[in-house]
Every structure is written in C-alpha cells, then in structure tokens.
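Engineer: With the input below, show me the fold.
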Amino acid sequence: MSWFLSCVAPRRKAYKRLSARAPLSFGTEFLSVKEYMMKAKATLDAGLPFISDSNKVYIITGNESADMDSFVSALIFGYLTMCKYIKEGQESVLSEKKPSGLTDVGAFMSIINIPRDELMLRPDIMFILEKLDLPMDSLIFKEDILKADIKPEFTYWGLTDHNKMTGELAMLYDKRVVSIIDHHEDEGYSWSADPRIIEVVGSCTSLVTQYFKEGWLMDEPLWPDNDTTALLCLAPLLIDTYNFTLKVTDTDIYMRDFLLELLKYSNYILSDPYYFADNYYMQLIEAKRNVDNFTLRDHFRKDYKEWTEWNGLKLGMCSLVVRLDWIACRFSDEFWCGMESWAVERNGLDVVALLTAFDVDGMLNREVLLWVRNPDLIPVFDKVIKEMEYRFTLMTLKNDGVLAPGYKPGFWAWSQLDTSASRKQIGPFLRGVLQNSHIKKIGY
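Structural biologist: Okay, the predicted model is just below:
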C-alpha cells in the first residue's frame, strides 16, 4: 500500500483480487470524500515520494472559471475514479468502463483551477465546504501543481467542465489528458480520451453522476460516502439550472431524482425530497450572491473566461450575479477605469463582455454589456450588432450616467429577454466575430 492510502481504517470486508490483474500500486481501502481530499493534499505536500513512470499521479481539474460545477465535477470525478480503480483491482466489477491504460496510478487528486486567493470570491463553494465538513486547507489549487513541478510523463489528467486544457497547465500537460466529461461546445481535442463525454446538459456534474451511476446500483455500493457525494453533486445541478427552471435536459432531471432518492434511501431526507431540494437551492443561491464586500476587480475575476483567437484577438467575459445598474452605481467613479485596468491586467483584451444573472421576484433576469476596446474592431461589430440583438433578444438598456447609450465608442448595454442564453451561447457568437474579422492584434 502506498503512502497516499496508508493508515486508513478498513470500511468494509476485503475483496478477493483477480489473479489476472496486476496488483494495485496504492492500496485497497476506500476513503470518504474528506479523506480523499486530505490524503491527496498530504501526498502533494510531501513531494509525491512514490512518483515514477510506473506509479503516476492522476490529476483532475475543472475549468478556469472554477464555479460550483467545475469544482464539484472535478472533485467527484477524481474521488469516484479512485473508488472505481480500487474496486476494479478487487473484483473487476466495472470492467466494461475501465479507464484506458490506467494500471499504473499511485494517487488521485482533484484541483481547483484558480489561484488560492480567489477562493474567497466563491462564497457558494465556501458554504458547501463548511456545510459538509470538508477541509478548506486540503484543497489543491493550480499554483500548488505548478510549484510541485511534476514531470508531465509522471501524470495523467482528467478534464471536467471543459474539453481543452488552457492556461499555464496546458503549456505543460495538454498532451497528458486521458479523460474528458464536459457540457460545452466540443473543441476537437484529446480524441483518445476515455471517457470522452461531451453532451449538452444543464450541469456537467449531471454527466459525471450519470457516468458513475451504476456504482450506486450494485448490491454493495462502490463507495462509502453516499450522502456527501450526493449532496455535492446536487448543488451544481440546482445552481446551473436555476432550480430546474432553465437549461434543463432529461439527463439533469434523471440525475436530480436519482440523487434525491439516494439521500432519501439513506434517511438523510426525511420529508418531501423536492421541498428539501428547494431549501437547499435557496441556501446555495443566498451564499453565492453574498458579494457585498467585493471590489470591482473582484466582480470581474470571480467567474471569468478568456479566449485568444488565431489572429491574436482576445475576448474576456465576466459573469456577474448583480445588476449592471447596481454595479455601475456602486463603483460609478471607477467603473470604466476599472474596466480598462482589468483589460490591461489581462494582457490587452480587445473585447470585454459582462453578463449578469439575477432574480427579481423569483424570476431570472439577464443583462449584457459589450465593450469593443480595440478601435479597429468597432466597425466590425457595428455590422453584427443587429444580428446579436435578434439572436439573443436584446433590448437596449435605458440608463443614465456611465451606462448611458453611446457613453463610450464601441459600448452597448442590453436587457436580455431570452434568459435561456448564457455564456455558452454568447461566447461562441462573439468569438466567431473575432475569428472572422481579419483584424490583427495591435499593441496597446
């Protein structure tokens, strides 16, 4: 048994191993989610003493926005892959879905694809960690992996909530991706990944839950921590579908009902499961929208995505949980200076978009602010603004002050009547404009 899984008390009876399978390199005992997090962090802090070409570390990461869906999908995929790996070594119960080539893994770890100091910008994640007694000091962040300087050939990587590795991690490890579960547009990378599941659903965690669902249905469960796992999985399903009022697919519904039934079966839910889900959703949303102490820069970086196109043009999209007029009023004197500072900090954004999502009397509302910072692109966007307004049912916001129409060249602000469209739809549209513009990046 490797150091990663040592000193863990047995939870269930020992299983007989099949002689046809090589012995596991890291042990045979199951862990809870909490123990998985603690052991992974301790292993990394100890410098990965076991790591070698025949004893690799399997790292799972969500995308760089690191919202609840990215956090939970990466954590649960890593945890349940570890449980599945142990189980296959004991009985080969799930041999039909065995991950490709992973017979030489010494540790699993799930990471959050942001700097450590940005966790405080995700109060909903901090809330669920506290609620489920999961240790914040056992979280692994992007900089922890970069600091460890792990040789690429000693790693496997799994991606959740995105299907192309990005940023600093991609520069080192993009050729080491062996699994993908995602619900965004397929960017056409890592075709040999297994699993490689890319489907349009409300929440990526729905796909992760579905992938491992058979483990819950066996006579003897695959993992020992059903309540924590189910509560974690349920959180992004509720948040991303706005409590199953938008972006809902049959898969999301089936997985929600499955998770609620699991909690009911274990006596965690003693009343109406849908009443429980409603209350859970309200707790999560209240935590997510606790942004009173945020600076303007905090709002911009809280849920941020960025793309650089073939011609060097850069698009930055910030998703906000407050209204445009609220943030403009609160930061009126610094609003546009703050936008400019953010664009410069991100190494010269050509286009900046702010997407808001907030409730009014229980109904979801959305707004869009678009700032074409690169003056050469303004005529390009002038030609497509009408199409954008039609496609996403945008109505010009009638505001005074810093949000007034025409306040700056290349600036538009709208109320979005089609609330079903999110960053997943608006992002590709704006990227398409940049890709087809034939404008080259300029230095400014």
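
Engineer: contacts and neighbour counts: CA atoms only from here.
Structural biologist: Will do.

Engineer: Just to check, Ser179 is in contact with Val208?
Structural biologist: No - between Ser179 and Val208 there is no contact under C-alpha atoms under 8 Å: 11.5 Å.

Engineer: For the helix or strand harbouring Ala353, name the packing helices and strands.
Structural biologist: For Ala353, the host element (DSSP states H and E) is strand 351-360. If contacts are counted by 3 or more C-alpha pairs under 8 Å, 6 or more residues apart in numbering; DSSP states H and E, strand 351-360 sits against strand 314-320, strand 363-372.

Engineer: Just say which of these is most tucked in.
Structural biologist: For the helices and strands packed on strand 351-360, the largest average neighbour count (mean count of other C-alpha atoms under 10 Å) is found in strand 314-320, namely a mean of 22.

Engineer: From the contact counts, what lies against that one?
Structural biologist: With contacts taken as 3+ C-alpha pairs under 8 Å, 6+ apart, strand 314-320 sits against helix 296-302, strand 304-308, strand 351-360, helix 423-435.

Engineer: Of all the ones you listed, which one comes closest to Asn279?
Structural biologist: strand 351-360 (16.0 Å; C-alpha to C-alpha).

Engineer: Name the residues of the closest one that come out as buried.
Structural biologist: Neighbour counts over strand 351-360 (16 or more other C-alpha atoms under 10 Å) mark 351-357 as buried.

Engineer: Serialize the helices and strands packed on strand 314-320 to JSON lines and add fields for distance to Ile125.
Structural biologist: Below are the helices and strands packed on strand 314-320 laid out as JSON lines (distance: least, C-alpha to C-alpha, whole Å):
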{"stretch": "helix 296-302", "distance to Ile125": "12"}
{"stretch": "strand 304-308", "distance to Ile125": "16"}
{"stretch": "strand 351-360", "distance to Ile125": "18"}
{"stretch": "helix 423-435", "distance to Ile125": "20"}
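
Engineer: Before we compare anything, build this one as well:
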Amino acid sequence: MNAITDPARDAAEPARAALEAAAHAARAAASTLARAPRESKDRALLAAAAALRSRSAAILAANAADLAAAEELTDAFRDRLTLNPKRVEAMALGLEEIAALPDPVGRVLAEWTRPNGLVFRRVAQPIGVIGMIYESRPNVGADAAGLCLKAGSPVILRGGRESLRSAAAIHACILEGLRAAGLPDSCVQVAPNADRAFVGAMLKAAGLIDLIIPRGGKGLVTRVMEEARVPVLAHAEGLCHTFVHAAADPAMARSILANAKMRRTGVCGATETLLIDRAIAPSLLPDLIGDLRALGCDFRADAAARAVLPELPAATEADFSTEWLDAVLSVAVVDGVESALDHIRRHGSEHTEAIITEDAQAARDFLDGLQSAVGLWNASTQFCDGGEFGFGAEIGIATGRLHARGPVGLEQLCTWRYHVIGTGQVRP
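Structural biologist: Below you'll find the predicted structure:
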C-alpha cells in the first residue's frame, strides 16, 4: 500500500506531529537547562514540592477519577495506581531530597596531565532530551521530572492511560516550579493523551530524543526494545529472589521474607521466589509459609518443598520464571549457595537478589557469584529503590550491562565530555 494513503500512517500522524513539536521544544530548552545554575534548578524543585503539597486535594481528586474510570484492576495494579496523602507527601519529599543533592552537571570525573603539559579533564554533562515511558504509577512522573531537571536534561513523559488525570495534576505542580525558577515550561512535558501512536513516535525519534527510559511490565519493555531507533536504558522483569541459607537467623528470615514479598507486591523489587536451603527446610519452611499465608499470600512450590508441606500447590517450570507482581510466591528447595546461584541464573532477570545468613563467607560467595544489578545480605529486596540508596528518587532500575546498573539516579543520568587545557602545544 502506498505510504501516502496508508490508513495506519494517517492515523498515527497527529501523534507523530505532537511528539515532534514536543521534542523540538525540549531541544530548544536543553541548552538553557544544561547551563542553568544549581540555584535555579533547586528553586524549581522546591517550588514544585510546595505545589504538590498545596495542590494535594486536586491531585487526589484526579487520582480518584482515574481509579473510578479504570476497569478490572488486580489488587496489585490498583495499589500501583493509587495515590494517598502519604504518597503525595513522599513525592514532595523526593523532590526536596533531589534538591539537597550535589549538582551532577559539571563535575570533574577525572583529571590528568600528559608529559607535554596538556591537562585532560573528564566532565559530567547532561545526556540531552530524555523520553520516559511508564505505566500506572503516577508518582514516577514526579520522580522522573525531578531527576531529569536536576541532571540538566529536558524530559517528555508518557504515562499509562489509566493515570492520565493524575499525571496532568502532578505536571501542573512541576510547571509551577519551573516558572518560579524562570526555566522553560518545555523542560518537562507530558503526552497530550493516551494514544499508543505517541509511544511509537517517541521510539522512532532518533535525532530528537537522545535516550528512552521505559518503566513498566514485560510487554512495554519488549515493545520498546523491539521498536526503538533511539538508545534505550531499560530493565527486564523484576524477578527477585530471597535465599534463606542454612545459617540464617530464623526470626530474621521470617521478618525479611514477609517484608520482601508482602510490603508491596506490585513493585519490581518484591521477592517473587523463595529459595530455602535443604538443611533447614523441614524446620523453617512451615513458619515462613505460615507467616505469608496469614498475610494473604498464595504459593507455587517444587517437589522438595511439597515434601515438607504437601498442601502447597505444585509449581510448573514456568512459574519460576514468572514475575507475579501479586500475592503469589514461588518456592524451591536448594542445596547451598551454588545451587541457589544456579537457580537464579536459570530463572532470574538480573534485577535484585538477597541472601539471609549469619555466615559471612556464604554471603560473600553469594554476592560475588551474582550477575544481578543488586545483591543484598540480610535485608529485604524491597530496598532496591533509588530513594533508599540515597538518590532522592529513581527514574528506574537498569539491568543492562552498559552505562548504568541498579537504581538510576542523578549521576547515571549524566554522560561526559572532555576538556583539554593547553599552553600553546602543537602536535609534532
């Protein structure tokens, strides 16, 4: 079919035009934001935080409308979509924490002098225009806006269709902050509607958008990786494991696992699989399962776990490669650290794994043997969060092997350039 009369192309044209207009505006703002002094960026962040608090009622009303319009939500999805006064306050605090962090732009990352007297400096600089595609969690928009602003990069935000009203209400607060600091509105823009073609236009905007960051489920990330013509900073599923080693403190194991699984089941740092050492499974597994069952958790267990607790539903091989994002836990019995690592290598997504043990050597062997972005010793996997790392917030969790791994904060949102200072040198 001729492209000029292609109905699909014609239908996507408004979205493409809207994206190109937003991207051109962002690129025009990029030079101003890249050179903005820390004081201006911090003023914008603090004013936006104040606006989040003063407009809290409007934000919650918009969120209530989003929830009312959404259909057939799972409990975990509803939790991700829902805002409440505590979560609005957390967004405001996140912006204030970002403001308190050092300015990442212009940092001298390395400096050296050559025998000819030339001084070389590696200097942090903004990445450029960032496209952020995320699903359901409205607070991601505030976090992304704050981090990109402080890192000197304009951002175009495209949230999930379920959270459009919430996203618009939050964006109004960000705009209030930008205007208070005299920075262009186009430093932070949001998609005008839920048209999926807008996402497609973002993914094809090479030369207009410098980096795409997707934050959502497997379907979103897969689409981005398959269609993008722009560099992508992405993470796979959050298929996280907690390994209870033979030398674990039982009370600690019970406390950590309950938090790692059930604190918030719909976040990417939630534990999806329990690995328990065969040596302690008969004595400890009933207590671990009992605790989680009392909190409303369901299970999928391998044969060895069912030999201890026959009433547990049997797991399929696919269950161990499933990111539940719900109150469901896969359970497998393993034989020590190497067996646990082997299970993680076969089924994991290189996101976050934890070991619970009082044996320091076992912990070191586990952490050193991981390929995952984050490993924890005697702590909940739900600590895999930029705020908990001291980043103020995060724009996502990177599980790739290049540029950044783990929670992505201000430093990871910068690239670098080189300054070379001479005293008249010429090359022979």
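
Engineer: And the TM-score between these chains?
Structural biologist: After superposition, the two chains reach a TM-score (TM-score structural alignment, normalised by the length of structure 2) of 0.28; 196 aligned residues with a C-alpha RMSD of 7.1 Å.

Engineer: still on that earlier bit, so which of the helices and strands packed on strand 314-320 of structure 1 gets nearest Glu88 of structure 1?
Structural biologist: helix 423-435 (36.2 Å).

Engineer: Quick check: buried residues in the closest one?
Structural biologist: 423, 426-427, 430-431, 434-435.

Engineer: Then stretch 33-45 of structure 1?
Structural biologist: 33-41, 43-44.

Engineer: ok, which stretches of structure 2 are helices?
Structural biologist: Here structure 2 has its helices, by DSSP state H, at 7-35, 38-54, 56-69, 75-81, 85-100, 139-150, 164-180, 196-203, 218-227, 250-262, 281-294, 303-308, 336-347, 360-369.

Engineer: Can you check which of the ones you listed gets nearest to His419 of structure 2?
Structural biologist: helix 7-35 (16.0 Å).

Engineer: if we can go back for a sec, in the buried residues of stretch 33-45 of structure 1, find the pair that's most separated.
Structural biologist: Checking these with C-alpha to C-alpha, the most distant pair is Val33 and Leu44, at 16.8 Å.

Engineer: Contacts only, for the residue nearest to Trp371 of structure 1 when sequence neighbours are not counted.
Structural biologist: Leaving aside its sequence neighbours, Trp371 of structure 1 sits nearest to Phe411 (C-alpha to C-alpha, 6 or more residues apart in numbering; 4.5 Å). For Phe411 of structure 1, the contact set (C-alpha atoms under 8 Å, 6 or more residues apart in numbering) comprises 369-372, 405.

Engineer: Which pair of the residues you listed spans the longest distance?
Structural biologist: Greatest spatial distance among the contacts of Phe411 of structure 1 (C-alpha to C-alpha): Val372 and Pro405, at 13.9 Å.

Engineer: picking up where we left off before, JSON lines for the buried residues of helix 423-435 of structure 1, including distance to Leu231 of structure 1?
Structural biologist: What follows is those, written out as JSON lines (distance: C-alpha to C-alpha, whole Å):
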{"residue": "Arg423", "distance to Leu231 of structure 1": "26"}
{"residue": "Ile426", "distance to Leu231 of structure 1": "30"}
{"residue": "Gly427", "distance to Leu231 of structure 1": "30"}
{"residue": "Leu430", "distance to Leu231 of structure 1": "36"}
{"residue": "Arg431", "distance to Leu231 of structure 1": "35"}
{"residue": "Leu434", "distance to Leu231 of structure 1": "40"}
{"residue": "Gln435", "distance to Leu231 of structure 1": "41"}
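
Engineer: out of those, who's nearest Glu389 of structure 1?
Structural biologist: Ile426 (10.8 Å).

Engineer: any idea how far Ala343 of structure 1 is from that closest one?
Structural biologist: 19 Å (C-alpha to C-alpha, to the nearest Å).

Engineer: Please enumerate the strands of the stretch 151-300 of structure 1.
Structural biologist: Taking DSSP state E, counting those that start in this stretch, the strands of the stretch 151-300 of structure 1 run over residues 155-160, 177-182, 196-198.

Engineer: Those strands into CSV, with extra columns for distance to Lys302 of structure 1?
Structural biologist: Output for the strands of the stretch 151-300 of structure 1, formatted as CSV (distance: least, C-alpha to C-alpha, whole Å):
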stretch, distance to Lys302 of structure 1
strand 155-160, 19
strand 177-182, 21
strand 196-198, 25
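
Engineer: Over to Tyr58 of structure 1. Which of the three states is it?
Structural biologist: strand (DSSP: H, G, I helix; E, B strand; the rest coil).

Engineer: so who does it touch?
Structural biologist: 105-109, 155-158.

Engineer: can you pick the most crowded of those residues?
Structural biologist: Ala107 (28 neighbours; other C-alpha atoms under 10 Å).

Engineer: Then that residue would be within a helix, right?
Structural biologist: No - Ala107 of structure 1 is assigned strand when assessed by three-state DSSP, not a helix.

Engineer: returning to that earlier point: would TSV of the contacts of Phe411 of structure 1 with distance to Leu231 of structure 1 be doable?
Structural biologist: Listed next are those as TSV, based on distance: C-alpha to C-alpha, whole Å:
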residue	distance to Leu231 of structure 1
Leu369	35
Leu370	37
Trp371	39
Val372	41
Pro405	44
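
Engineer: okay but Cys60 of structure 1 is in contact with Thr81, surely?
Structural biologist: Slight slip there: residue 60 of structure 1 is Ile, not Cys. No - taking contacts as C-alpha under 8 Å, Ile60 of structure 1 lies outside contact range of Thr81: 9.9 Å.

Engineer: Please identify which of those two sits among more neighbours.
Structural biologist: More neighbours surround Ile60 than the other of Ile60 of structure 1 and Thr81, with 28 against 18 (other C-alpha under 10 Å).

Engineer: The more buried one: what's it in contact with?
Structural biologist: 74-75, 77-78, 108-111, 157-160 are the contacts of Ile60 of structure 1 under C-alpha under 8 Å, 6+ apart.

Engineer: okay if I get those residues as CSV plus distance to Gln283 of structure 1?
Structural biologist: Output for the contacts of Ile60 of structure 1, formatted as CSV (distance: C-alpha to C-alpha, whole Å):
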residue, distance to Gln283 of structure 1
Ala74, 22
Leu75, 21
Phe77, 24
Gly78, 26
Phe108, 31
Met109, 28
Ser110, 25
Ile111, 25
Trp157, 33
Gly158, 30
Leu159, 28
Thr160, 25
